[in-house]
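*Asks:* Curious how this folds, go ahead:
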Amino acid sequence: MTDVPAPVFRVADAADVPAIVALVESAYRGDSGRRGWTTESDLLDGQRTDAADVAATLGRPDSLILLAEQGGKLLASCHVERLPEAGYFGMFAVDPSQQGSGLGKTVLAEAERLARERWQCRAMHMTVIEQRAELIAWYERRGYRRTGQYKPFPYGDERFGIPLRDDLRFELLVKELPA
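*Replies:* Coordinates of the predicted model:
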C-alpha cells in the first residue's frame, strides 16, 4: 500500500474563485453532493455560494479561504476569519470523492492552527444547520461543543439556497483552541 501524500495548503486568491465555487457546489448540492456525506441536498436546493460571495469573502480584512491541494488539484477549502472574540470557520468543502479519507480532519486542524498563529485566536466558532446531526457529531468528535445558541436561516435570500423545509436554523458550535 502506498502512502497518500499530505495535502499542500495555501491561501486562495482571486484567480481561485471559480474553482472554489465549483468545489463548494459539488460538496453540498445536487447529485455530486450526494456522493459524499456532507450534502445538504435534502434540506436545500439552489446554490450554496457564487463567485461574488467568494470574492467578497476574500476581500474582507482578516478573512481568507484556505485551500488544500494535491498535485495541483483542489481537494478541499474552508473560510477562516478573525472575529472580535474568536476565529470563525465556515464554507467547508471537501471533494465528495475524498470524503471519509481523513482529509477533512486535516483541513480543520490546519484552519485552527492558522487562526491561532495568525490572529492569536483562543477559540473557533462555526454555525451548522441544526438538522445536520451527523455533521454536528463529527465536529463534536473534534472538540467542538454545542452552545444551544441559534441563528435563523435566511429564508427568502436565495444566495444561501432554496429551503426544502420550514424549520431550518443554525446552531453555534465553539471549540477552545490551545495556546
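
*Asks:* make it CA atoms for all contacts and neighbour counts henceforth
*Replies:* Noted.

*Asks:* residue boundaries of the helices in the protein?
*Replies:* Listed from the start of the chain, the chain has helices (DSSP state H) covering 17-28, 30-34, 51-59, 103-119, 133-140.

*Asks:* hey, which strand is longest across this structure?
*Replies:* With DSSP state E setting the assignment, residue counts place strand 73-82 as the longest strand in the chain.

*Asks:* chain center to it, what's the gap?
*Replies:* Distance of strand 73-82 from its chain centroid, counting by Cα atoms, centre = their mean, to the nearest Å, is 7 Å.

*Asks:* And stretch 169-177, by the same measure?
*Replies:* Stretch 169-177 sits 13 Å away from the centroid of its parent chain (Cα atoms, centre = their mean).

*Asks:* In space, what's closest to the residue nearest in space to the middle of the chain - neighbours in sequence excluded?
*Replies:* Most central residue of the chain, judged by C-alpha distance to the mean C-alpha position with Cα atoms, centre = their mean, is Phe92 at 1.5 Å. When the adjacent residues along the chain are set aside, Phe92 lies closest to Cys78, with 4.2 Å between them (Cα to Cα, 6 or more residues apart in numbering).

*Asks:* circling back to that earlier point, which strands and helices lie in contact with the longest strand of the chain?
*Replies:* When contacts are defined as 3 or more Cα pairs under 8 Å, 6 or more residues apart in numbering; DSSP states H and E, strand 73-82 sits against helix 17-28, strand 63-70, strand 87-94, helix 103-119.

*Asks:* Another sequence for comparison is provided below:
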Amino acid sequence: MDTAATGLTFRDATDADVDALVALVESAYRGDDSRVGWTTEADILEGQRTDPEGVLDVIKSPDSRLLIVEQERRIVACCQLEHRGDHAYFGMFAVSPTAQGAGLGKTVIAQAERQARETWGVSEMHMTVISVRDDLIAWYERRGYRRTGRMTPFPYGDERFGIPQRDDLQFELLVKPLV
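*Replies:* The predicted structure follows:
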C-alpha cells in the first residue's frame, strides 16, 4: 500500500528484509543509538531486543504479518500483526529514532489497526508493554488503548529478550476495541 500524501509505502516483510529489520528494532530500543529517540529501553535493558531468527519466525508464521514502512526506499518503521482468534496482537513495533516525534508512529499504528480489522475481522487489538514504561503506555493510551492490569512476567535469564538492569520488569496487557 502506498500513501502518497505521506510518501510512505507499507508492505509485508520478506526474508531479504531480516537484517534491516533487526537493525531497525535494535536502533529504536537498545544502545546509544536508541537514545536519539524517545522509545529507548537502554536504561532498563541491555543486550539484544530481537535477532534474525525471531524476525524470520514472524515472517514465516502463517498467522502473522510483519509490516514494513518505507520512505524513499528506506525502512523507517515496522510492526508485527498476529491473528489470535477474535483479536490481533500488535508487537515488534519500531520507528527509526531519527524519524520519531513527527507522527510516523501514529500513522503506522492506525494502518496496522485498519489492516487487522479488514484482513481478519477482529474486534480488538492487544499488545504487551513493559509496565515501567510510563511514557510509552501514556502514548498508547492517547491512541485509545487501555491498561488492563493483567501482567505477565519478564523472561529473566533469557538473553534473547535482553539483559534486565532492574528486578521489577513485567509486561502489562493493553487492549483497544477496533470498531
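
*Asks:* Please identify the deepest-packed of the helices of the first structure.
*Replies:* Each of the helices of the first structure was scored by mean neighbour count; the highest is helix 17-28, a mean of 21, by mean count of other Cα atoms under 10 Å.

*Asks:* Mean per-residue distance, that one versus the second structure.
*Replies:* For helix 17-28 of the first structure, the mean distance to aligned residues of the second structure following superposition is 0.3 Å (mean Cα distance after the TM-score superposition for the first structure).

*Asks:* helices or strands next to that helix in the packing?
*Replies:* Under the contact criterion of 3+ Cα pairs under 8 Å, 6+ apart, the helices and strands touching helix 17-28 of the first structure comprise helix 30-34, helix 51-59, strand 73-82, strand 87-94.

*Asks:* can we see that at 7 Å?
*Replies:* Counting by 3 or more Cα pairs under 7 Å, 6 or more residues apart in numbering; DSSP states H and E, the packing neighbours recorded for helix 17-28 of the first structure are helix 30-34, helix 51-59, strand 87-94.

*Asks:* What lies in contact with the longest one?
*Replies:* With contacts defined as Cα atoms under 7 Å, 6 or more residues apart in numbering, helix 51-59 of the first structure is touched by 14, 17-18, 21, 63-65.

*Asks:* and Thr39 of the first structure, what does it touch?
*Replies:* With Cα under 7 Å, 6+ apart as the criterion, the residues that contact Thr39 of the first structure are 27-29, 33.

*Asks:* scratch that, Ala93 of the first structure
*Replies:* With contact taken as Cα under 7 Å, 6+ apart, Ala93 of the first structure is in contact with 23-24, 27, 76-78.

*Asks:* just Thr39 of the second structure next, same as before
*Replies:* Taking Cα under 7 Å, 6+ apart, one finds 28-29 in contact with Thr39 of the second structure.

*Asks:* what do you get for Ser131 of the second structure?
*Replies:* Residues touching Ser131 of the second structure, when contacts are defined by Cα under 7 Å, 6+ apart, comprise 169-172.

*Asks:* let's see 6 Å
*Replies:* Taking Cα atoms under 6 Å, 6 or more residues apart in numbering as the definition of contact, the neighbours of Ser131 of the second structure are 170-172.

*Asks:* give me the number of residues near the alignment partner in the first structure of Met92 of the second structure?
*Replies:* Superposed on the first structure with TM-score structural alignment, Met92 of the second structure falls opposite Met91. Using other Cα atoms under 10 Å as the criterion, Met91 of the first structure is surrounded by 17 other residues.

*Asks:* now swap in the one 10 residues further on and tell me
*Replies:* Neighbourhood size, Ser101 of the first structure [other Cα under 10 Å]: 9.

*Asks:* Asp17 of the second structure too?
*Replies:* Using other Cα under 10 Å, the number of residues around Asp17 of the second structure comes to 16.

*Asks:* likewise Leu45 of the second structure?
*Replies:* When neighbours are defined as other Cα under 10 Å, Leu45 of the second structure has 19 of them.

*Asks:* Please report how far the counterpart of it in the first structure lies from Pro96 of the first structure.
*Replies:* If you follow Leu45 of the second structure across to the first structure using TM-score structural alignment, you land on Leu44. Here the distance between Leu44 of the first structure and Pro96 of the first structure works out to 17 Å (Cα to Cα, to the nearest Å).

*Asks:* now Pro84 of the first structure
*Replies:* According to Cα to Cα, Pro84 of the first structure stands 33 Å off from Pro96 of the first structure.

*Asks:* Ok, Glu25 of the first structure next?
*Replies:* As defined by Cα to Cα, Glu25 of the first structure lies at a distance of 10 Å from Pro96 of the first structure.

*Asks:* ditto for Ala55 of the first structure
*Replies:* 23 Å.
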